[in-house]
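**Student:** Got a predicted structure plus its sequence, pasted below:
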Amino acid sequence: MAKTALSFYNLVPLCGIFLFSGLSADRHGFTFCGLSLQAQTTSQTSFGKNRVQYHHQFDDWSLYETPNFTTYWYGDARNVAHSALQMAEFDFPAVQQLLEHQLTDKIEILVFSDLTDLKQSNIGEDDVFLLSSGETKVVGNKVFIFFDGDHRHLRAQIREGIAGVLINSMLYGANLQEIVSNAVLLNLPTWYTSGLTAYCGEEWTPKDDDRLRDLLQTGRYKTFDKLAREHPRFAGNAFWHYISTHFGPGTVSNLLYLTRINRSVDNGFFYILGSGYRRTTEAMLEHYKKIYREEARGQKTPNEAGKVVVKNRKKLPLSPLKISPDGKKIAWASNDIGKWKVYVQDLETGKRRRVLKGGARNALQATDYNYPKLAWNPDNQRLAILYERRDVVRLANIDLTTHKKELSDLSPEFQRVFSMDYITPSEIALSAAVKGQSDLFVYRTITRQTERLTNDFWDDLDVSVATVDGHKSLLFASNRSTDTLSFQRLDTILPIASFDIFLFDLENRSPELIRITETPLFDERNPIGLDSAHFAYLSDESGVINRQVGMLEPFVAYHQAVIYLKDGSEVKALDMSQPTAWPLARILTLLAPLDTVLKNIDSTQIDSIKSAPIFKKKPRVWNSTNYDRNIQEQHSSPCTGRIVEGIKRGKKVFFYQNTIDPKITVLAKTTRWREQTLRAAGLSLPPQPPLEAVPQTPDKQSDKSDDLPLPLSSPDSLPYIEPGWLIQIPDYLAVPGQRIEPDPSRAPETKTEDKIEPPNEINTDSMVLTPPRRPLKKPSTQFGKNGEIVRFYSFKIIPYRLRFRTDYVSTTMDNNQLFEGLQLYEGPQSRLLQPPPGVLLRANFKDLLENYVIEAGFRLPTTFNGAEYYLWMDDKKKRLDKRYVLYRRTLVTSRLRGSSGAPNLPPDFQERTTTLMGQYELRYPLDVFTSLRATFGLREDKVRALSSDIITLALPDRAEQRASVRLAAVFDNSVDVDLNLKTGTRAKVYTDLVKGFAFNTEPNWSLKLNNGFMTVVGFDARHYQMLDRRSQLALRFAGATSFGSEKMLYILGGVDNWVFPKFNENITLPADDGFAYQAPAVNLRGFKQNIRNGNTFALMNAELRVPVFKYFFKKPVIGNFWRNFQIVGFFDAGTAWQGKSPYSFDNPINTQFLIRPTQGPIISTMKVNYFRDPIVMGYGVGLRSVIFGLYLRADYAWGIESRQIQKPMLHIALGTDF
């Protein structure tokens, strides 16, 4: 049998492999490069996830230019872009000062109107690893941000994005040479970099403090490594907060610098802190444990008698929580990384019922916990559920009695709804985003009309309907600096102040709001009504989010003088002779001073002047709980006085119901972190509750004293506090030596302080009241000095124009089957040719938005035979994605002359096969994981004999031309956990329709269809199951069949990308000319290629992948070889056959022709039939790792054929497993 020229590469030294890195460099490190279009029958079949564009606003992008940033936006995201670019320029100097690093290029910020739009973007579609909730996405010098109704969160995203770009530049360099060098030598743990960007994004918050307290008190985390392994981003944030607090913010940049210089995290710790990584992290954990242990002595747990038993075995997030108006039922929603379910539970019987479900699990993108929203109708019989489906906000009204469901879509102007509550059975109060502004609306369900209540750039969230002092009102949280509603555009005041509680009277619709709180250091959220007089909200004043209760009382704001003229008219003025409790500047916007008015009036026309007090309402608030965990949310039933609250402890959310007395006041324990912020602001600490001894309870997980037992006391055990002033708040505005820094969230005009009147004589039924809050000063932050607020002109819009950049240029060594991987079949002498290892040069270009991607590549084999060229372009701007492909390959092979050859000539000659292929692919995504695809292709295989004698010179050229259509349905929700480790499922069902044709240009243009027609139907399904945090079980099932006048020949046996392939000559190939192409069917280890063949195949693979060295080290394994080293146990089973069944008597594998004699003239030919089991199996063990930048696989396998174990065989291949 003649050998092909391919066998020559076995003799070529593979030292060329080591000259080229198998990695491609970009600004984010190194990733393995692999082509996406592969043969359908190999284990490298392409799958892929999708980005779905539900609207056309992405068609037109614009940009703003500022000194350090280029901000891109589209459509309704314009207002978000305005605030984003101002906050970016404002915070840029502070982040630079913190990290002590400068950039030479501008940072590009891409602004999206909400999280749903961000997830529709094509940018970063090829990223392998996850984007967790709350994490800002950074690609190169591009930062992606979205608006969720809170400008402070938008600011945190911007700061985090700036920090991410600066840290990447600082650690890995700014040019390609530095990136390649540092990425290879500097392998930083995830917690180090992601935690640092989170630390730079936002200061330590009560939510962070509560989360760390909760994690450490579980007793699960004895070492920082374990905490960092399970919560890398948060653990890193806590670590950098600890370093900054104890060693100063300048230590952060020093650690970064020395880490880069020494290329070691531990050396940086030793030189800067004087102790290594281990001692520093141990000291950090001990520090926090001690603090939380001391704090627990003054904190309480909720009353266990009020706990609501809720089934939540998966420990999913449960939110929102709503109690029915009659206080008998609660409704809540669970969210399983995007798949949500709404339940209603009877509080008396405990029975629950699922009323609606929606969404889909999505582990690839940040989970949207904003939806669904719930609201009980005042009639107690209907539950409103507001959710989002395909970027459309939908309202479902569920009748709990008849189980009927009414669906309606909200107006498209609502980009996102943040909260809702019923005003009347036909009116709903909404807090929603419209054109990048979060405002309040009233939605009428019958007419589907909307009334806008606020229209400004301030954030209005957490809207709730309550009856206060007999008036139906809206309570909401806002960061506004003014109490009067008016149309306001963003100028030089940024809406980044803390949230306060405001009241809007729905009955008189006065634009003058009642400010419930004014606390620049603290946040108040989630207001609710308790009864006809009292309301409550959640406050982080103590450092833990507790409940505070309040009421309104009248007071004399100022005195108004009325001048009665003789003609009967009246003139109103401000009586300056009387004291004023309102800010004078605010009063003067309404009334002029009396003396000024009198100067402009003829005194002879004045009849009389009378002065009368003007009464306003002011709040009195007090603390109601002293919990050891944050209250996540709360809701009430004012008619029954019941309140429900959700508190997270560990990984589980617990619900509690209580009937509270709003008059009871409780002292709240101030946490150590809150004490630090108060001292930084020059403020004194409020009174503290008495400390109690913590009862010693047995710890199931550890007997160390560091594991903090939970306090068991209840708020009900607190003694009743007699009426009187509970908390005396000093005059914070008169702190000696306190420097007041400009606050960008407050108006620059001069303000007059509020004067507090003595308490009026009002019957409060012995209620404990506290004086109104005075404005507190903002302490200096850890971030250093901010820049100035940039004043820009919004009309200076620059339209975005398409421009491409080089995404990467890579040089890799591989032997993948490019594109279809199909080869012509020309009879029994044909051999399946595995591409030899070759140098693949690739250049990839993308536009800024990654809607268009162009890639050109060239592969030169080590045999210098079989050069391949390709060019493809993706157009992903619309929902229907398109791909255009051109591919060319030239391969020289040997071919036997046959019996008619001249005796004095060599037994074989050489042919050059030139394959030219063009493809046009359409991909329609149904969702992130599922897509329908159609690929139209033209292919020409031109075979020309290389003239070496008179016979080959006379041989005519052969050309085979075929048109094909491939239809496929693809599902892929797999996630790359690590290199060669995935989790999830991938599946593809496809069919190919192939038709031959003849197209000639000489002597005349002609086109005619040939008789051949081929149909292929196949599938490939894979599932990856993590057994623990390191090892996994991978399963694959694949099969295909071809039929028609032409067929596909599947060659079973061997492995993908086999470096030294071997072909089984004992099993004959069919002589039938009905086969057009041949393709490999792999993996089936333990055998050579062609252990079975036919027009149908079925295959099963199972692998157990164990990264052994990760079990031996608690710290991240250093070094590509050791970190990616895996031991793999595998089992393969498969078959290929012709006909209807592999067990058919006419199966060619059971037939052999004996020709006698073997040399000389043939005397006789005998056909022998015998049994050979069509199913073959293989099992064994393999090793995987990265060597010289190449991912190598070595499998030692035993084959099983006809129930006999064969001799073991070693397979060495390139690339990852299936």
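**Tutor:** Thanks, I have the structure now.
**Student:** C-alpha only now, for contacts and for neighbours.
**Tutor:** Fine.
**Student:** I figured M1026 hits T985, correct?
**Tutor:** No. Counting by C-alpha atoms under 8 Å, T985 is not a contact partner of M1026; they are 11.7 Å apart.
**Student:** Quote the end-to-end distance of stretch 648-662.
**Tutor:** 24 Å (C-alpha to C-alpha, to the nearest Å).
**Student:** Now do the contacts for R933.
**Tutor:** For R933, the contact set (C-alpha atoms under 8 Å, 6 or more residues apart in numbering) comprises E921, L922, R923, Y924, R966, L967, A968, A969, V970.
**Student:** ok, the third one touching K882?
**Tutor:** Okay, so that is R923. Yes. Here R923 lies in contact with K882, judged by C-alpha under 8 Å, at a distance of 6.4 Å.
**Student:** any shared contact partners between these two?
**Tutor:** With C-alpha under 8 Å, 6+ apart, R923 and K882 have no common neighbours.
**Student:** quick one: the helices in the stretch 501-650 of the chain?
**Tutor:** 584-588, 594-599 (DSSP state H, counting those that start in this stretch).
**Student:** Which of those helices sits closest to G1086?
**Tutor:** G1086 lies closest, by C-alpha to C-alpha, to one member of those: helix 584-588, at 87.3 Å.
**Student:** this is the comparison structure:
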Amino acid sequence: MLFRVQLITFLFIGFTSVVYAQFYNGTKMDFGKNRVQFSDYLWSHYKYEHFNIYFYEDGKHLADYAARSAQLQLKELEFQFEYQFKGKIQFVIYNTQNQSRESNIGNYPDEDLNPGGFARIIGDKVFLFFDGDHQHFDRQIRNGVAQILLDNIIFGDGTDEFKNEALINFPDWFYNGLTAYLTEKWSVEIEGEVKSHFQSGKFGKFNWLRGREAVLAGRSVWYYIADFYGEEAVSNVLYMSKISRSYSDGILFVLGKSVDNLLQDWEGYFQSRFMLDNQSKTNPEKNNVFKRPYKSRDYQRPKLNKSGSHLALVTHKLSQHKVYVYDIQKKKKKCVLKIGHKIDLPPDHSFPVLAWHPSGDLLTVFFEQKGKMIWMTYNTKTHEKTTSKLFQLEKILEANYASNGKKIALSAVVKGKTDIYILDVLSRFQEQITNDFYDDRDPIFLNQDSKIIFSSNRINDTMRVDGNMNYVYPHNYDLFQYNYSAKKSYKFQYQVLLRLSSTTHANEHSPYSMGLNTYHYLSDQNGVNNLWSGKIDSAVTHVDTTIHYRYFAQVQPMSNYNSNILWHHSNGKDWVRIFRPIDRNRIHISSIVNKPLEVQSTTDFMNFLNSDPVDSTPKIRSMDNVKILTVDSIKNRMIKDPDFLFTDYYIFRDEMDKQFNDSVIEVVKQSSNTAFQPLKINGFPTSDSLAPRAKQRNYELSFRTAEVSLDVDNRFLNPVYQRFSGGASYPMPGMNGFMKYSIIDLLEDHLITGGFRISDFYSHEFFLSYANRKKRLDKQILLYRSTHTDLDDISNVEKNIIYEGVYRLDYPFSIVDRISASISVRYDQRIPLSKNINLLKTPISHQFWPTARVSYVFDNTRSLGVNLLTGLRCKLFTEFYQEVPVVENRMLTFGADIRTYKKIYKSLIWANRFAGGSSIGTQRLMFYMGGVDSWVLPKFNQKLEPSKLMHGNYAFQTLATNMRGFIQNARNGSSFIAVNSEIRWPVLKFLFSRPFSSDFLNNLQCVGFADVGTAWSGSSPFSEDNSLNQQTLVIGEEARTGEIRLKTNKEPIIGGGGFGIRSSIFGYFVRADWAWGIEDGIPQERQFYLSLTADF
């Protein structure tokens, strides 16, 4: 950390900032997160008919599995929607989630800066990683396939189709909820989360839901639709929503109900269901270990030491993980490890992994950092920490010590397989216990370390059978026992395992030793994760020369909670468990009471699974209607009525010429009394066959379209400082269109972008950029040309041409901060136009400005909606300009832009900004303060003269915004400071608990703001030498026989305040502000601003 600070300080003092960086044109800054590459991967791929699979070292098993699973998922979803996918899906597989964060896929740094008209070619990539559980891996595959299939159904299946959010825009709960429902319709875990959200009242404010909560609510809505109206209603609602371009109309046409009525029925359906389920169950204990656990954190992996004096657990908040050690007697907790940042990234709940040494004083923590597995030990007495790297294992999922403390039982991932290992603490030797494609989890030692109990989805208790084949296996987990004492050497040996449980729809997991042949574990056999007890017993089978025994497990339920036990642990005396019955965790510790329950009631969902409704439902065969129609008759109807859709066959206008060459169509349509298709919960499809054989090929660099941006605004494409105009004006490009086109390789390591703007016959811009982001040090080359003709100055009409070449380097320290450096050469050409005879004699001027820039960026903000952020972002920069060959002409600029966003309540945001900049040297930078950024009809104050410089001249000029209540050039100088504060209130979204179908209404915001600032030249704004305090009156007008200098003593600091409205219109974020300025303590006339920009 000290080295980082020293490096930043050195570069900040010595050099300067970066492209798209400084106050080139108001408030626009290149903030954003980073992708940090710690390793260099060698990529390969498989080619199949409907998809390609890309993977790297040690990922071959995952690629083989994904090939078979993807084929099964695609066939099932195609059948459900009666749609044949014609494209090709690109699966990109990372071995771990931590490694997947190094990927550049989806890293478009300027996407949030584009105010509207954003269009991206429909993606065909599915991003996968393996967390040690093939069920989660299947879930990712199915989610990606479902999302691409829905995109093709809604937006078209051609490679030239555009996904434009301004044309079809479904809310998160509708679209992402449907994707989640198709991924996994329902499960015990999903039902537990939905129940928790209903009981906490979170679903009561439907319009406030965002992110994961919106997806969860949407999934439950689609589940209700399928259960109450039948499975066919899901696809019908989707198709009708596509046709009408409105999800509310689609729901109304198919279900006959408005969205509000549907949500009321959905809420009543689940409330009554959960009320019945809870009647015969007990509530979790209310007394917490912590007085008030934070509701925004997930508490996981609790571990009690042997004596019960300390509790260790893991907390997750967004993507930040912490490990706490809690002294139960002193009631004090200490954070012993913190990893990650509080930003919007999919959290990785697979680590840190905790294990107490039997001594009770040493806590072992396994976690992943910078692509490596780290082993940390914390001493509770001395508070010392020791860390070391652990090799050969890609990921550790669970860990438990042996009773003597010399060995650790691990569930770990190696080459895409999750197996059981025994780690020798002293030698670090890793002894493999299982070696197959089943997922083996939660290992513990039993009976003085002679046995190992673990949870697995294996279908056979003989280790040699089936597991050597990379099939798509069922995902239900059972408990098995391995005889560790019978293992004769460190080499892997096959055994016949003892099956301790065998349930059809339930999962048994998280066992803990409770003594000789006794263990406790969690099971969802009754539809809720509850505690069960198991005891291994034996019976005589037969007697010959010896007595033969049959071993089995006797199991009994120990709890009947109405809320899932999410995590638990026992040291043999005390039992700790974590619930989340409402909006915050409950962590409870109690002594173990070995009192089995006689009856454990079952939930409605588990009864539904056990009853197998698919087979018990009678199949009603409906009569079919057959129609013979001509293609010409359909085309004629479409010509007469542009909105006509042939619903018998779902034929669209643009599909007529593509699909039908014959003149006659035979249409088979089911009659209106079609049989009701009940909801089916089949789980993931399985297969006992391998993926088709495919040749492994090396990854070859090829490019495809990444982004097409057709936009209208008044910004420069590549903002640079303008040449100083003498204080007469600040030329803007005006409202005009520009186009930007990007191509990218599959892994998105190489990005080529080009664009142009043609505003009129006198001004235009072109740029071309190449970025290489494969390594940790990102490289970029930019070429830029602009032509601008200043027609405002009648006496001197010039054409200004700028050429610039930039080479830029970005080095990320972490995902939230980076340092950037660049060198560039700028060539300015000023051509006087032949307006009169004097201009013909004026020579063309040429200037060359080599430049160096350095900047530091920090950004940990999170998005709560359009123009709604929380967190902190800042930028510190400096830059050095040197004219060639005029050595004495040089300029050094430096500045900062710091922005904080605080959530007051729900989506009500308080945003603040501090910005300041200055320039020194023989050449200076002129700051014009006043107005707003991207002002549609800017006004410039020509009465205020440029601030006089004691030494040097002005070479460039730029804007210093925001200063609402004034027009541009209310203050000017070579330095400025501005403070902006806003309250952003999304009115309708805040007041109403139901969503709107209109983007304008959903994103409508009322804003109250205040701005304070000043610009000056000299040592301070209050200096008498500041030109603001002096006014020159010329005597004799053009003859200029003399002049009078007046000291005005004006207040240099100005301020303004007012209110504004913001919202999205046709995909553009539009701002309207009414402001009143205050100068010298006197309120000024109201100013109105219309602008196209987000944030400040």
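**Tutor:** Structure's in. What do you need? Small disclaimer: the values here were computed from a predicted structure and weren't measured.
**Student:** Please check the contacts of R933 of structure 1 and keep the buried ones.
**Tutor:** For the contacts of R933 of structure 1, a burial check counting by 16 or more other C-alpha atoms under 10 Å picks out E921, L922, R923, Y924, R966, L967, A968, A969, V970.
**Student:** quick one: the strands in the stretch 51-200 of structure 1?
**Tutor:** 61-65, 69-74, 107-112, 137-139, 142-146 (DSSP state E, counting those that start in this stretch).
**Student:** do the stretch 901-1050 of structure 2 as well
**Tutor:** Going by DSSP E, counting those that start in this stretch, the stretch 901-1050 of structure 2 shows strands at 908-920, 923-929, 953-960, 971-973, 975-985, 1005-1016, 1030-1035, 1042-1047.
**Student:** need those strands in a markdown table with mean neighbour count and distance to K658 of structure 2, can you?
**Tutor:** Below are the strands of the stretch 901-1050 of structure 2 laid out as a markdown table (neighbours: other C-alpha atoms under 10 Å; distance: least, C-alpha to C-alpha, whole Å):
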| stretch | mean neighbour count | distance to K658 of structure 2 |
| --- | --- | --- |
| strand 908-920 | 21 | 50 |
| strand 923-929 | 29 | 58 |
| strand 953-960 | 23 | 54 |
| strand 971-973 | 29 | 63 |
| strand 975-985 | 23 | 49 |
| strand 1005-1016 | 23 | 45 |
| strand 1030-1035 | 14 | 75 |
| strand 1042-1047 | 11 | 79 |
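**Student:** Format these as CSV; extra columns: distance to S820 of structure 2.
**Tutor:** Shown next, in CSV, are these (distance: least, C-alpha to C-alpha, whole Å):
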stretch, distance to S820 of structure 2
strand 908-920, 18
strand 923-929, 22
strand 953-960, 22
strand 971-973, 27
strand 975-985, 23
strand 1005-1016, 27
strand 1030-1035, 41
strand 1042-1047, 45
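**Student:** Out of these, which gets nearest to W575 of structure 2?
**Tutor:** Comparing the strands of the stretch 901-1050 of structure 2 under C-alpha to C-alpha, the one sitting nearest is strand 908-920, at 41.5 Å.
**Student:** Could you tell me how many residues sit around the aligned partner of N278 of structure 2 in structure 1?
**Tutor:** Aligned by TM-score structural alignment, N278 of structure 2 pairs with A296 of structure 1. Residues near A296 of structure 1, counting by other C-alpha atoms under 10 Å, number 24.
**Student:** And for K317 of structure 2?
**Tutor:** K317 of structure 2 is flanked by 19 other residues according to other C-alpha under 10 Å.
**Student:** Spatially, and excluding backbone neighbours, which residue is closest to it.
**Tutor:** R297 (4.8 Å; C-alpha to C-alpha, 6 or more residues apart in numbering).
**Student:** wouldn't that neighbour be in contact with S319 here?
**Tutor:** No. Judged on C-alpha under 8 Å, R297 of structure 2 makes no contact with S319 at a distance of 10.5 Å.
**Student:** thinking again about what came up before, closest to Y247 of structure 2 out of the strands of the stretch 901-1050 of structure 2?
**Tutor:** strand 1005-1016 (23.2 Å).
**Student:** Show me what the closest one is packed against.
**Tutor:** On a contact count with 3 or more C-alpha pairs under 8 Å, 6 or more residues apart in numbering; DSSP states H and E, strand 1005-1016 of structure 2 meets strand 923-929, strand 971-973, strand 975-985, strand 1054-1065.
**Student:** Which one, of the ones you listed, ends up nearest to R580 of structure 2?
**Tutor:** strand 975-985 (30.8 Å).
**Student:** I'd like the distance between I459 of structure 2 and I815 of structure 2.
**Tutor:** For I459 of structure 2, the distance to I815 of structure 2 - C-alpha to C-alpha - is 42 Å.
**Student:** Q199 of structure 2 now?
**Tutor:** Distance from Q199 of structure 2 to I815 of structure 2, by C-alpha to C-alpha: 36 Å.
**Student:** what's the counterpart of Q120 of structure 1 in structure 2?
**Tutor:** Under TM-score structural alignment, Q120 of structure 1 pairs with E102 in structure 2.
**Student:** which ones are touching its match?
**Tutor:** R35, V36, Q37, F38.
**Student:** The second one matches what in structure 1?
**Tutor:** The equivalent of V36 of structure 2 in structure 1 is V52 (alignment by TM-score structural alignment).
**Student:** burial of H349 of structure 2, as a residue count?
**Tutor:** Count around H349 of structure 2 with other C-alpha under 10 Å applied: 18.
**Student:** residues in contact with it?
**Tutor:** Contacts for H349 of structure 2 (C-alpha under 8 Å, 6+ apart) come out as H316.
**Student:** residues in structure 2 matched by stretch 329-340 of structure 1, start to end?
**Tutor:** Going by TM-score structural alignment: stretch 329-340 of structure 1 matches residues 310-321.
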